[in-house]
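A.B. asks: model this:
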Amino acid sequence: MYEGPVQELIDELGRLPGVGPKSAQRIGFHLLTVDPADIDRLVTALRRVKDEVKFCTVCGNVAEGELCKVCGDQRRDAGLICVVEESKDVAAIERTREFRGRYHVLGGAISPIDGIGPDQLRIAELLKRIAEPGVSEVILATDPNLEGEATATYLVRLLRTFPDLTVTRLASGLPVGGDLEYADEVTLGRAFSGRRAVDA
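C.D. replies: From the prediction side, this is the model:
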């Protein structure tokens, strides 16, 4: 639609996840109007993230060194491992300040349609960690969608072979502030099956 570098920029922006054609165009034209120093900062940030960011050798989370901040923190409970799909999930859980254990990032979820099977995920590394002494609980915190459920089910079958290991799944149900009429059947069903007693 546009010529040369402008269209190339829009095309490249459109390849980013969650950025549709209109958003790509809007961002592209915004970048044309900003100060060159702002562009330089963006380019530097993109280069640094590719050059300097690694993945933690223990859990697979993003890290600047061999270990991420969580794995490097000796105050964290190494007996609790929360299994997530992506590093962004670690950030979401950390914002709650409720979990004081360690993480394991799978690098995705089982999705036969996308050609992602168990061998493409960091499942072997998880099993190796669990085999080490001291791990008492694995919390499955995969996404509550078809792929996340398939991944959790697969992991439950594998983890049953570890004696004395407690395997739990994050509760799911109605969001705070939500309306019942807008809840889908699966969410509402889980809210009923996960109901708990209320103290008087």
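A.B. asks: contacts, neighbours, all on C-alpha from now
C.D. replies: OK.
A.B. asks: The chain: helices as residue ranges?
C.D. replies: Under the criterion DSSP state H, the chain contains helices at 4-14, 21-33, 36-52, 87-96, 123-131, 146-159, 185-193.
A.B. asks: ok, now how distant is residue 121 from residue 155?
C.D. replies: Residue 121 sits 11 Å away from residue 155, taking CA to CA, to the nearest Å as the criterion.
A.B. asks: same question, residue 56
C.D. replies: Counting by CA to CA - residue 56 and residue 155 are separated by 21 Å.
A.B. asks: Comparing these two, which shows the higher neighbour count?
C.D. replies: Between residue 56 and residue 155, counted using other CA atoms under 10 Å, the more crowded position is residue 56 (21 against 18).
A.B. asks: right, and that one touches residue 62 too?
C.D. replies: Yes - with contact defined as CA atoms under 8 Å, residue 56 counts as touching residue 62 (6.0 Å).
A.B. asks: I have a second one here; can you model it like the first so I can compare?
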Amino acid sequence: MAGLIKPLNSVYDQFRRLPGLGNKSALRLAYHIIDMPEEDVRRLAETLLQAKRNIRFCRECFNLTDSDECEICRDEKRDHSMICVVEQPQDAMAMERSRGYTGVYHVLHGCLSPLDGIGPEELRIKELLSRLGSGDVKEVILATNSNVEGEATAAYLAQLLKHQPVVVSRIARGLPMGGDLEYADEVTLAKALENRTRITG
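C.D. replies: This next block holds a predicted model:
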């Protein structure tokens, strides 16, 4: 950025690479790092390096873990006959916060996006099919995002799993709790109608 001394500009450039950070936020963080005591900066850098070195993919579901298997896959109280397929580890965390799901997960690490060069081979789809080979899985819940890529991924997986001896379901989409109809977009309203439930005879 024009006007920044080179070392500060380097910090700014690194923050700018992070998703969800605009130029102003990246600049604010860069100044904040420079204002921090050196010991705090060293601790932050060491924490990031340790996390990068110690975090790996669960050998079963490909969620993030610091051991061979994640806590969810190791938990015998979870329903291992039900697999919820999500795009990213943070999606599994969001499902966990709902406290309404007791099965296990499978993390694809992306979604189908031909324009970005992401096809089935770039996702953990072969590993999902391998998990179904044991015969223990009864249901696969497709919980990819409700956007063009997420819907395409769910449709592809549904077609792929059609001949598997499992129930394939898709999470419902619609209006969020507390949402006003006037602020909802057409797709959300259409999905809310599509996924309506009967409340009387």
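A.B. asks: give me the number of residues near the aligned residue in structure 2 for residue 25 of structure 1?
C.D. replies: Taking TM-score structural alignment, residue 25 of structure 1 has residue 27 as its aligned residue in structure 2. Residue 27 of structure 2: 21 surrounding residues under other CA under 10 Å.
A.B. asks: before we move on, what about residue 126 of structure 2?
C.D. replies: Neighbours of residue 126 of structure 2 using other CA under 10 Å come to 12.
A.B. asks: so what corresponds to it in structure 1?
C.D. replies: Using TM-score structural alignment, residue 126 of structure 2 sits opposite residue 124 in structure 1.
A.B. asks: if I look at the residue nearest the centre of structure 1, how far off is residue 185 of structure 1?
C.D. replies: Structure 1 has residue 86 as the residue nearest its centroid, 2.6 Å off, counting by CA atoms, centre = their mean. Distance, residue 86 of structure 1 to residue 185 of structure 1, using CA to CA: 26 Å.
A.B. asks: What distance do you get for residue 129 of structure 1 to residue 97 of structure 1?
C.D. replies: 24 Å.
A.B. asks: between these two, who's got more neighbours?
C.D. replies: Under the criterion of other CA under 10 Å, the comparison of residue 129 of structure 1 against residue 97 puts residue 129 first, with 16 against 8.
A.B. asks: equivalent range in structure 1 for whichever strand in structure 2 runs longest?
C.D. replies: Scanning structure 2 for the longest strand, with DSSP state E as the assignment, gives strand 79-86. Aligning strand 79-86 of structure 2 against structure 1 (TM-score structural alignment) gives residues 77-84.
A.B. asks: Give me the contacts around the matching stretch.
C.D. replies: Outside stretch 77-84 of structure 1, the residues that touch it by CA atoms under 8 Å, 6 or more residues apart in numbering are 90, 100-106, 134-142.
A.B. asks: Give the buried residues for that stretch.
C.D. replies: By 16 or more other CA atoms under 10 Å, the buried positions in stretch 77-84 of structure 1 come out as 77, 78, 80, 81, 82, 83, 84.
A.B. asks: Quick check: it compared with structure 2, mean distance?
C.D. replies: On superposition with structure 2, the mean distance recorded for stretch 77-84 of structure 1 (mean CA distance after the TM-score superposition for structure 1) is 0.4 Å.
A.B. asks: chain center to that stretch: distance?
C.D. replies: 14 Å (CA atoms, centre = their mean, to the nearest Å).
A.B. asks: picking that back up, common neighbours of residue 56 and residue 62 of structure 1, please.
C.D. replies: Taking CA under 8 Å, 6+ apart as the criterion, residue 56 of structure 1 and residue 62 both touch residue 68.
A.B. asks: my guess is residue 148 of structure 1 meets residue 109, correct?
C.D. replies: Yes - counting by CA under 8 Å, residue 148 of structure 1 touches residue 109, with 5.8 Å between them.
A.B. asks: Who has more neighbours out of these two?
C.D. replies: More neighbours surround residue 109 than the other of residue 148 of structure 1 and residue 109, with 25 against 20 (other CA under 10 Å).
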